[in-house]
Structures are given as structure tokens and as C-alpha cells.
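**Student:** output the structure for:
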Amino acid sequence: MSTPYEKAVELIDEAHKKDPKIVKINSEDVPYELHYAQKMSEYLVKRSNNASDTLRIAIRAQHFRRWEVPRDSYPMTRVGYHAWRTYLKKRQAEQVERICLDCGFAGEDAERVASLIRKEDLKEDEETQILEDVACLVFLEDQFADFEKEHNEDKIITILRKTWAKMSKEGQDLALQIPMTGRPQELVQKALAG
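**Tutor:** Alright, predicted model coming up:
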């Protein structure tokens, strides 16, 4: 018999499998958001190998059904970007809280998952900080090499510095272990040197 945690992860991953964006991972086609969720879970183990079920669910559902609200559905400005991200966090938190309740989580635990997905009390709440660290680590390892090709160097260095500032010392230490070469490595070194 499955636990509430196992049921929730199964439903979350079923949703991730519906992402129409497909990536090649070890010669296998994988829906991108399923890949992203798996990377988030992998980094959580590196960052905190005794995480609570609520944090593990929030990590797994960080981008829950994100593809349904494309970035270009909001103005392509800084304000539009922040409005998009704020809406996504609220939407994702509500949807995953409902899944948790349906799977048998206590109300306060389901609300805790939602609070973590919304990244409430960042810097004061250790679990929220762990989630932020993990998201930054996945960005650096899995998304940065493609991301940096789309923006000029000054913007990339600014983003890297902001990313670095969001992370805890433990997150930063893990980030320094991510293997990078070429231009991504050069940009990270410039960002951290300045």
C-alpha cells in the first residue's frame, strides 16, 4: 500500500510526463519537466539527505505544469517576467496542495508544501532556502549552458551574481563542484571574481 508521499509523487510525475517539450537524456526521449523534477530530487539528496516529505514533494513539484503558462503569455519585460513567476508559484502551490490533500496528507502538511513552492520566508526558513539552493544548482548544471547563449555577457554575469547571492554557503559549495568548461565556466569565473 502506497504512502501519501508515494501517491503524491506518482501523480506529480504523471503530470510531468505530459510536458510536450522532449529532451534527450542518455539517448532516451524524456518530457522536460519530468527530467527537471528528477534533477531537483537528485540535488536535494546532495544538499539535504534527510529532507522532510513536505520538502521532497515541493522540490519534485517546483515547476508543476509550468508549460501550460508559457513565458510569452506575459509581457517580455522584467515586470512581465516577475508577474509570470509570481502567478506560476501561486498556481503551482494551489495545484500541488490539492494533490497532497487528495493523497492523504494532513492539512497543515499540504499547506507547508504550498508555502515551500511559493518560496515563502526565503533566507529565514531553512527548507525554503534548501529549495532555492536546489533550484539554483539545477539551473547552473542543467540549463545555464543553453541560457547563456541567449543573452549578452553583462546580463549573464548579473544573473549569475544574483543566483549566487540567493544561495546558502552549502548551496554555493555544491555549485563549485558542478563541472563546467568553455564559455559557461568563463562566465561563472568572471561573475564570482567581480
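**Student:** use CA for all of it now, contacts and neighbours both
**Tutor:** Noted.
**Student:** can you classify Glu124 as helix, strand or coil?
**Tutor:** Counting by DSSP: H, G, I helix; E, B strand; the rest coil, the backbone at Glu124 sits in coil.
**Student:** please tell me how far Arg183 sits from Glu148.
**Tutor:** Between Arg183 and Glu148 the distance is 9 Å, computed by Cα to Cα, to the nearest Å.
**Student:** compare with the first, here's sequence two:
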Amino acid sequence: MSKESEKLADAFRLFDEANSADPNKELWDGKVIPKELLYAQRMTETLNRFEPSASIALQLTARCQHIQRWEIPRNSFEMNRSGYLQWRQALKKYHAEVARKILSEVGFNSSVIDKVEFLLLKKQLKKNEETQTLEDVICLVFLEYYYEAFFQKHDDQKVIDILQKTWRKMSAKGHEAALKISFSEPGLQLVKTAVLN
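**Tutor:** A predicted model of the protein is given here:
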């Protein structure tokens, strides 16, 4: 194993240890798993399928994209659009701080750490290839693992609006991958209404 691969494995281990403290749990494959630990593993698996040649920085970013997300709850900001946007910005900065600390501890150089921070802050979406790949993977993870439960809790118009916003964030390659996901029949109908009409 190369030195970089060893550091990557160490960072993944520390990211996973941090996310294992998530008090929120999810049942998956008969096991109860901390929610953000499961999300991080899904991000890595999806990135590996979608972009097998992803850089070390992008692999690291995918794994820590929601690191310790529960530490800044949504209700710590006003429950309106403005509060939501402030919450998202606060989360991005927090994830970048936690990631920077862990990556420094593991021994990554500043250029890798700066790139992970750049990607976590979603800079230059639609312009930077790696930021776009990260966004595609985030959207694919939502569609594959979280969309079915989401659409059952909301009215069709809200779901269609969210799907259209998600679609706009994705690249053509992301769209192609999304349309290969196995949706339920009602879920697929909403996807078709939102993005194929």
C-alpha cells in the first residue's frame, strides 16, 4: 500500500469514528447504523461507481461531506428559507473545519487539505469538474437511498420541485446515472413528470 493510500485509509477510519457518534440511527440491511456513518459510506460507494478514477481529495471529500452534521441542528436557525440557507453555509464551514483537523492529524499536505475544503464549500459548481462530480454524487445518493422515503412524506408538487432543483445541479453524466436507478413505479412517475416532460 502506498503512503497516500495509507493516509486515505487512516482518514476514512477517523471520519467514520467521528460519524459513529451520530445519535440518529438508520435501519439498513437488518442493522442499526449511525445515520451519517451510513451516508458517508454510501457517498464513497457511489463515487467509486460514478468516477472510479477520482482524486484523493475528491475521495476524502465524499467521505466527510456530512461529517458530524448533527452538531448543528436545523432548528438552531430560523425555520424559513433564509434560516435554511444560513444553516447550510454554517454546516459547510463546520465540515471543512472538522475535516481540516483530521487531515492535518493524518499528515496530508496543505494542497490536499485546501482542495478538500474548496470542494466541501462547493466552490465553482458547474465550472470546476471535481465540484461538479461531488454534486452529482450527492444527488445520486439522495435519489438512490433517500428519495423514496422523501416523496411519500410530501405532496407531489413539492417533490417535483425538489426533483427539478436536483436535476439542475447535475451534469449530463449525472442525469444518465440517475435514470439507471431502480425507482418504485410511483417514484419513477414523479421523476418522469419532473425531468422528462
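**Student:** what's the TM-score here?
**Tutor:** The TM-score (TM-score structural alignment, normalised by the length of the first structure) is 0.95; 194 aligned residues with a Cα RMSD of 1.3 Å.
**Student:** residues in the second structure aligned with stretch 78-97 of the first structure?
**Tutor:** Mapped onto the second structure using TM-score structural alignment, stretch 78-97 of the first structure covers residues 81-100.
**Student:** just confirm Lys92 of the second structure contacts Phe118, I think it does.
**Tutor:** No - using Cα atoms under 8 Å, Lys92 of the second structure is not in contact with Phe118; the gap is 10.1 Å.
**Student:** got a list of what the corresponding residue of the first structure for Phe50 of the second structure touches?
**Tutor:** Mapped onto the first structure by TM-score structural alignment, Phe50 of the second structure lines up with Arg47. Residues near Arg47 of the first structure by Cα atoms under 8 Å, 6 or more residues apart in numbering: Ile130, Asp133, Val134, Glu170, Gly171, Leu174.
**Student:** ok, of those residues, which one's closest to Lys21 of the first structure?
**Tutor:** Nearest to Lys21 of the first structure among the contacts of Arg47 of the first structure, counting by Cα to Cα, is Val134 at 21.9 Å.
**Student:** aligned to the closest one, what sits in the second structure?
**Tutor:** Matched by TM-score structural alignment, Val134 of the first structure corresponds to Val137 in the second structure.
**Student:** tell me which element its match falls in.
**Tutor:** Element membership of Val137 of the second structure, judged by DSSP states H and E, is helix 129-141.
**Student:** okay, Arg183 and Glu148 of the first structure: which has more neighbours?
**Tutor:** Taking neighbours as other Cα atoms under 10 Å, Arg183 of the first structure and Glu148 compare with Glu148 leading, 18 against 12.
**Student:** ok, the spatially most central residue of the second structure - contacts?
**Tutor:** By Cα atoms, centre = their mean, the second structure has its centre lying nearest to Ile138, at 3.9 Å. Counting by Cα under 8 Å, 6+ apart, Ile138 of the second structure touches Met43.
**Student:** for Val32 of the second structure, see how far away it is.
**Tutor:** 22 Å.
**Student:** also Phe108 of the second structure?
**Tutor:** 32 Å.
**Student:** so which of those two has more stuff around it?
**Tutor:** Using other Cα under 10 Å as the criterion, Phe108 of the second structure and Val32 rank with Phe108 on top: 17 against 12.
**Student:** and for the closest residue to the more buried one other than its chain neighbours, the neighbour number?
**Tutor:** Nearest in space to Phe108 of the second structure, with sequence neighbours left out and distances taken as Cα to Cα, 6 or more residues apart in numbering, is Lys7 at 7.2 Å. By other Cα under 10 Å, 18 other residues sit near Lys7 of the second structure.
**Student:** give me the buried positions along the lengthiest helix in the first structure.
**Tutor:** Secondary structure assigned by DSSP state H gives helix 78-102 as the longest helix of the first structure. Of the residues in helix 78-102 of the first structure, 81, 84-85, 88-89, 91-94, 96-101 count as buried by neighbour count, 16 or more other Cα atoms under 10 Å.
**Student:** so who does the match of Val134 of the first structure touch?
**Tutor:** Taking Cα under 8 Å, 6+ apart, we find Val137 of the second structure in contact with Met43, Thr46, Leu47, Phe50, Gly174.
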